[in-house]
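1. got a structure for you, letters missing:
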């Protein structure tokens, strides 16, 4: 071991020396084996998720992730969001991109798309079929995901040239929070910025399935631009995707909203959107469950209290709901609040 070597500790506790600056992928090839190097998707270096192209420049721990690790599904779904966004912009010129995170069961990407009159121009189910086909063709091209660090000025110049006004706003926010550089990821001729990591190439994604499209608002604010949100998912194999689709179909058959109505337990009415009207049958079951739960809690030393049904945004900021679910929360304006305040400051939510 030379003075320029670093020591890498693997999950089993074994250690291996390697020349400082060697990438994760090259380390795996030479110190572990070509099989794992081919299967690896990303790694954790001292607990931080990194690309396989990350240089090992200090002593540290290293954990590799392949398609056998459940964490890898989240990775390829974020990869899939990038691929879908690139397909959308190629198929529908003039469409702007905003954000595209992974979710529990897949991913979504928000797009700004308007017609000649400046009105929202939603994607149709037929559009999703075309986009899905184009995205999976891009997966098969095995395009490498390439990372590059740029300065604020470089990022603003790049996305300004691309006409991505939403990206410019995000870039300003990122650097205002103290960032000193921005990581770009490209595949083919399409580029976006995110923290990463990404898989080595698009082929690692497997198969992409687009599920639905819905409306959303920029920054979750209904006073801002209306966006088109495409939902999708991705799996390593068609077999896994088919199994998931079957599971979703079976779950729909047992959906409590469907079963409850079929058993005459509850109903819904436009007079109170999203609220349940319990029938006498449903109320009887609800009361029995409530009584049983109350008895169980009291027997175990719990005390019963009553809390408000509505809160202002301070509670939801603390809980984290404000940042993630603001656009789907019910808003009630306080008539006694100062009308000069922003709407969010005059509202209660449930």
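-> Alright, I've got the coordinates. The structure presented is a predicted model; accordingly, all values stated were derived computationally and were not measured.
2. please make it C-alpha for all contacts and neighbour counts, starting now.
-> Will do.
3. show me where the stretch 251-350 of the chain has helices.
-> With DSSP state H, counting those that start in this stretch, the ranges of helices along the stretch 251-350 of the chain come out as 256-262, 280-299, 313-319, 321-325.
4. what's next to the first one, contact-wise?
-> Spelled out, it's helix 256-262. By Cα atoms under 8 Å, 6 or more residues apart in numbering, the surrounding residues in contact with helix 256-262 are 253, 266, 267.
5. so how far is that helix off the chain centroid?
-> Its chain's C-alpha centre and that of helix 256-262 lie 30 Å apart, by Cα atoms, centre = their mean, to the nearest Å.
6. which of the contacts of helix 256-262 count as buried?
-> Those of the contacts of helix 256-262 that meet the buried threshold are 266, 267, by 16 or more other Cα atoms under 10 Å.
7. take this one as well and set it beside the first:
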């Protein structure tokens, strides 16, 4: 694929650059189509992104409909068919300003006001359309093979809510039609699996205008959440963690000592108590530090592993909120490990094993990323070098391949991030291991070594799920709501065919409940086919027990399996043993 640079050089495109160039060119073609259909349109920014491309445009009082988006897409196809050459040219700042004034492009004019007057500004032209841009682009519009406009939304100019609201038109482009169709197929499946839709259907959670970004968990959602927490307790008890709980609100001075006030205060909620400033915790770690500091420690106690399921609050912009994926309060499954320097490698390896076990349990593959020292870091060069080398040593000892993400560590230390891959091939950053020499120093943490001397411990911050709420959202989409038996909010639904069979159905339901199996009894006066479809397709229950006359007479149950949609007759005891085995083994 040939591309043209801003200086007019034509060359072969590097493979890793192809999608970006395609999508950047598609943004220009879309803008040209919009300008043809809406001559008064005034354009702001129109970049390519990892997910596609968009253009922010001021359309005055015009409100676009879905039909209008299709018209824009059709016009894009005409522009592609015209096979217009795409040619760059360069102007001085003064010449560029004059051209933009002539074309009445006030947003571009405002943009170049931010540039030095010594700047040389490049433009690209295709037919009658001219756009200020650094490129590169395709050489001809006909080289754009496969694209689609996907949606429209609102966007403030420069992201400032005090500025005018523009129309953001999004699209996607690929190298060929087959890739585009595969993307659209996955997108359709992702929409079908949307955790917000499934969560509403299954009555797992809700949101309210009275608390934007603050999720409400409904009874079935709490069953799911508690099952996850029970699993968390099991694996942490086995790994010798002690659970603690720390206050949600603590003094501002604590957060100043920890460094969060300097580095994170814009995302923190604050309040006044007794005339002093307090903060609602955005992280659990300072509380865990205070627990460690509450009494003296000997080297014989180390490592000390403190786990906490702490509710934290972080201020997120309202426009960024998205179901359970981006909320303002969530339960972080934290742990803080205090250890000697010589224990670092073994502890990190142990945490890697724990996180790997969790992701394997849910069927996730994962990749690993090592994030190094950021610009706003705390601490000495020596501590950062030692901390980073310790993480590298642990990763290499496990034989785990990893990518290095330069400068993206926490302000107090480098970190290992785990990116899991779901059933649709999407990746999510969840687990993290952060090595911290700074907080033990800031809080003057100590332990007594074998010689009776005071030493400073090293600290690990780590999470497995990340946020339990977000992890539930990920699991909901990963399984499309069809959670494994051990995790399902309702594990069995007992369906009575008619009132004649209700007495036996109630006995079956009661016995299941006594065994601790999460079950419901459906005794409505509905056709059995309807009740089965609802239990399988809406409630997504793993097992349905159909109780009719034959079952009541023979004291059996007809078991409908969600996975196979097959029905099998067996005794109650046989079914009870089967489902208890699956729950115990977490299948």
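-> Done, it's in. All values reported here derive from a predicted model rather than from experimental measurement.
8. what residue in structure 2 is paired with residue 217 of structure 1?
-> In structure 2, the residue paired with residue 217 of structure 1 is residue 156, using TM-score structural alignment.
9. try residue 257 of structure 1
-> Under the alignment (TM-score structural alignment), residue 257 of structure 1 maps onto residue 196.
10. count of residues packed around its match?
-> Residue 196 of structure 2 has 20 neighbouring residues, counting by other Cα atoms under 10 Å.
11. kindly report the same for residue 394 of structure 2.
-> Neighbour tally, residue 394 of structure 2, other Cα under 10 Å: 19.
12. so it, which of the three states?
-> When classified by DSSP: H, G, I helix; E, B strand; the rest coil, residue 394 of structure 2 comes out as helix.
13. could you do residue 82 of structure 1 as well?
-> On the basis of three-state DSSP, residue 82 of structure 1 is classed as helix.
14. how far away is the residue lying closest to residue 50 of structure 2 once chain neighbours are set aside from residue 152 of structure 2?
-> Among residues not flanking residue 50 of structure 2 along the chain, residue 20 sits closest, at 7.8 Å (Cα to Cα, 6 or more residues apart in numbering). Noted for residue 20 of structure 2: a distance of 20 Å to residue 152 of structure 2, by Cα to Cα, to the nearest Å.
15. and those two? which has more neighbours close in?
-> residue 20 (22 against 18).
16. show me what that one lines up with in structure 1.
-> Match for residue 20 of structure 2 (TM-score structural alignment): residue 74.
17. show me where structure 1 has its helices.
-> 24-27, 34-39, 71-91, 125-140, 152-161, 165-176, 238-253, 256-262, 280-299, 313-319, 321-325 (DSSP state H).
18. give the aligned equivalent of residue 133 of structure 1 in structure 2.
-> For residue 133 of structure 1, the aligned residue in structure 2 is residue 74 (criterion: TM-score structural alignment).
19. how many neighbours does its match have?
-> So residue 74 of structure 2, with other Cα under 10 Å, has 15 neighbours.
20. separation between it and residue 265 of structure 2?
-> Distance of residue 74 of structure 2 to residue 265 of structure 2, given as Cα to Cα: 48 Å.
21. circling back: right, and the residue nearest to residue 50 of structure 2 touches residue 48 too?
-> Yes: under the contact definition of Cα atoms under 8 Å, residue 20 of structure 2 touches residue 48, with a separation of 6.0 Å.
22. go ahead and confirm the match of residue 217 of structure 1 touches residue 163.
-> Yes: counting by Cα under 8 Å, residue 156 of structure 2 sits close enough to residue 163 to count as a contact (5.9 Å).
23. give me the more crowded residue out of these two.
-> Taking other Cα under 10 Å, residue 156 of structure 2 and residue 163 do not tie; residue 156 has more neighbours (15 against 11).
24. who touches the closest residue to residue 126 of structure 2 other than its chain neighbours in this structure?
-> In space, and not counting its chain neighbours, residue 126 of structure 2 is closest to residue 86: 4.7 Å by Cα to Cα, 6+ apart. Residue 86 of structure 2 makes contact with 124, 125, 126, 127, 137, 138, 139, 140, 141, according to Cα under 8 Å, 6+ apart.
25. okay, the equivalent of residue 86 of structure 2 over in structure 1 and residue 42 of structure 1: tell me how far apart.
-> Taking TM-score structural alignment, residue 86 of structure 2 has residue 145 as its aligned residue in structure 1. Distance of residue 145 of structure 1 to residue 42 of structure 1, computed by Cα to Cα: 12 Å.
26. try residue 75 of structure 1
-> Counting by Cα to Cα, the gap from residue 75 of structure 1 to residue 42 of structure 1 is 8 Å.
27. same thing with residue 35 of structure 1?
-> Applying Cα to Cα to residue 35 of structure 1 and residue 42 of structure 1 gives a distance of 14 Å.
28. and the two? which has more neighbours close in?
-> residue 42 (27 against 10).
29. how close does that one sit to residue 188 of structure 1?
-> For residue 42 of structure 1, the distance to residue 188 of structure 1 - Cα to Cα - is 20 Å.
30. what is the neighbour count of the nearest residue to residue 210 of structure 1 once chain neighbours are set aside?
-> Distances taken as Cα to Cα, 6+ apart put residue 232 closest to residue 210 of structure 1, at 4.0 Å, once the chain neighbours are dropped. As a burial measure, residue 232 of structure 1 scores 24 neighbours (other Cα under 10 Å).
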